[in-house]
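In: following is a predicted model, sequence given first.
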Amino acid sequence: MAPNARIFPNQLEQALQRGLSSGYLIFGDEPLQRFESIASIVNAARQQGFDEVERLYLDSTDAIAELSAALQGMSLFASKRVIVLDMGNGKCGKDIGAILNDYGQYPSPDLIVICHGSKLEKAQQNTKWFKALSAISQAITIAAPSGDRLTNWLRHRARAAGVQLAPDALMYLQEHHEGNLLSLSQELEKLSLLHDQSPISVEQLHQALIDQSRFDIFQLTDAIMAGQVHQVEHMLRQLKDEGIEPVIICWALSREVAQLQALMMSPDQQPQLFKKFRIWPSRQPTIKRALQQLSVQRIQQAVMLVALLERKVKGAETEQSLSWTLITQACSLLMNPAANVDWLLTAELS
């Protein structure tokens, strides 16, 4: 396939297996496919020795200098680099256009440039910089599927997530989220954690979709990993007011801590573990940031604290107030590396 032949996101993995391009043009108004495509390219590039990834933004006040330095300068940290340029609406000034045009004329074998943004107008596709990059780049068409294409996308996505949907459940899910792939993906991820491998009926799906309080627990763990202290405090109060059993939150925290420990102990196996734990590309940056902030010792403390939490929460004599106090402390430990919880870790577990 020629470098400038357009492909769809579902053809990207096959294209990457054939080899990497000097550039990638990923433009469209559907965010999930766009960012998952970028993640796939970056992952494939890392496997080929492109160890450094630099992310630039066209709306930055120093965009011209940063892009010029990135494309023309040498890195102190890696000989092969990936430049991810967020171009927003794709409208760039003369200086940016000239820099991109020059790279299109003289690409480097040690650079991969990924340009992405919202759907481009015809006039933008006729600019010199776009034509120059198109000659050396793989273009990926990003558009939200509809009709049969959406059905096939949803069926494939559910299978990848380990979710079996009855035909009427698949249609129900499609009708309620048509055009919003990110929302569909999130629903499938939640269903994969809330149900076993048996087919999910439309009745079960309907119950799951209206049971928003259970979904809030997954949003809670996301907020914890992102270090959103005030959001976590608010969500904990809301879950408590709604009468959510502490044991359910305890289960979610236990799962999260176990995954963090596995990822931290085997950093070279992260791609495989992300797949095993069904941590989608859209969530991976949040998890990676958490791993960077937490030390091995802090993760081990979190494992001990969650063990204490499980014992106390499941204990028939434990008061609800103590359970929620322990949950709050566990969340604090994961969000604040400096939190002092020694008094909890020395508590009697029985």
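Out: Nice, I can see it. Numbers count the residues shown, from 1 in each chain.

In: every contact and neighbour count from this point should use C-alpha atoms.
Out: Noted.

In: ok, how many other residues are close to the closest residue to Glu52 other than its chain neighbours?
Out: Counting by Cα to Cα, 6 or more residues apart in numbering, Arg81 is the residue found nearest to Glu52 once chain neighbours are left out, at 4.8 Å. Neighbour count for Arg81, taken as other Cα atoms under 10 Å: 25.

In: what of Val313?
Out: Count around Val313 with other Cα under 10 Å applied: 24.

In: same thing with the one 10 residues further on?
Out: When counting by other Cα under 10 Å, one arrives at 22 neighbours for Ser323.

In: OK, contacts around it?
Out: Ser323 sits next to 246, 309, 312-313 when contact means Cα atoms under 8 Å, 6 or more residues apart in numbering.

In: swap in 6 Å and give it another go.
Out: Residues in contact with Ser323 (Cα atoms under 6 Å, 6 or more residues apart in numbering) are Val313.

In: quick one: the helices in the stretch 1-150 of the chain?
Out: 12-18, 31-47, 63-72, 94-105, 122-125, 128-134, 147-160 (DSSP state H, counting those that start in this stretch).

In: okay, one more to line up with it:
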Amino acid sequence: MPLNAAQWQKALAEDRLRSVYLLAGEELLVLEAADALRAQARRLGYGEREVLDVTQHFDWDDLARAAAGMSLFASRRLLDLRLPTGRPGVEGAKAITAFCADPPPDVTLLISAMEWSSKHDGAWSKKVDAAGASVVFNAPRPYEWSAWIGARLASRGLSATPDAADLLAQRVEGNLLAAAQEIDKLAVLHRGKTRIDAAEMENLVADSARYDAFKLTDAAFAGDGARALRVLAGLRAEGEELIPMMGWLVNQLQLALRLANARDFAAQAKLERLWQAREQLFRQALRRAPREHWLACLARAARIDRIAKGREQGDAWLEAERLIAAMAEPRASAALA
């Protein structure tokens, strides 16, 4: 059955999992919901999880084989089907429909889709509704932002006055990932204290009002080229030195490559001690472009560093603009040539 966000929280607390779940919509929210479901599965004794990544040449027979497979080590299994586009195609729709028609006992199918609209709905998703549950996670509408921020603060053990929530909503400018990052920072800075009022919120997020290298890289990896270039221009106008900025940029590109090279992204992210919001930031970036693109970006960043230090000819700030544009929008990677 289709569930709204409140019903989803209740469903997570159930003492048994349904046969199939479809989690679709805004990527950050879908990934968090999928993490929560996997955690509940572990609590309920699901000792085995099989990940099925639907790529261009995915064999949909793998779903049937995984569903029918037996395990010597776990009585309950979770099939983690990742469908980024939300479109299974004809063969995929048949495979999912077949699973829903006769779900194996002690097997739960989790389908996560990072793109979703009314056009994605089809006969197969109706079968999911009949056999299990589906939840569509949408970004807050403009008038919902303050309430969403208040609820997310509460989920981190924090509270804020309405004015403080409004202030943070204005500061993040409708950017869901930025809002999540700010709230994660508040959870660290404000842990164990009383309710946050507007004045204290202003102080706690004051760094968001100025340009800094952290926001430059975050905007670039998030794919927000316009904001990243504004931050870069702001840093230059404030008289920031390019050399330390490039040092941080190289550091973050090296981190991206370590994550790209890792066999297990989540394990590497944990090793790097990434907050959940930053883990999702890099996950999104690496989905937008292959490892080779980030390797080319790192090579260009090293060249810009040499230019800034006078060891090579060129306009370092102009090259930095081209690099940031290519990081944010891989289709602009011709700028690296």
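Out: Cool, got the structure. Everything numeric here is computed off the predicted structure, so don't read it as measured data.

In: give the aligned equivalent of the residue nearest to Glu52 of structure 1 in structure 2.
Out: Under the alignment (TM-score structural alignment), Arg81 of structure 1 pairs with Arg77 of structure 2.

In: what do we get in structure 1 for Leu257 of structure 2?
Out: Checking with TM-score structural alignment, Leu257 of structure 2 has no match.

In: how close does Leu257 of structure 2 sit to Ala296 of structure 2?
Out: Separation of Leu257 of structure 2 from Ala296 of structure 2 (Cα to Cα, to the nearest Å): 11 Å.

In: any idea whether the spatially most central residue of structure 1 is helix, strand or coil?
Out: With distances taken as Cα atoms, centre = their mean, the residue of structure 1 nearest its centroid is Ser282 (1.8 Å). Three-state call for Ser282 of structure 1 (DSSP: H, G, I helix; E, B strand; the rest coil): coil.

In: which residue lines up with Gly104 of structure 1 in structure 2?
Out: So, by TM-score structural alignment, Gly104 of structure 1 is matched to Cys100.

In: how deep is the closest residue to Met201 of structure 2 other than its chain neighbours tucked in, by neighbour count?
Out: Of all residues not flanking Met201 of structure 2 in the chain, Ala164 sits nearest, at 5.8 Å (Cα to Cα, 6+ apart). For Ala164 of structure 2, the neighbour count with other Cα under 10 Å is 22.

In: isn't Ala164 of structure 2 right up against Glu202?
Out: No: Ala164 of structure 2 lies out of contact with Glu202 (Cα atoms under 6 Å); the separation is 7.9 Å.

In: quick one on the thing from earlier: return the residues in contact with the match of Arg81 of structure 1.
Out: With Cα under 6 Å, 6+ apart, Arg77 of structure 2 has these contacts: 46, 48-49, 107.

In: can you give me the buried ones in stretch 65-78 of structure 1?
Out: Residues of stretch 65-78 of structure 1 classed as buried: 66-68, 70-71 (neighbour count, 16 or more other Cα atoms under 10 Å).

In: can you list the residues that contact it?
Out: The contact list for stretch 65-78 of structure 1, computed with Cα under 6 Å, 6+ apart, reads Glu52.
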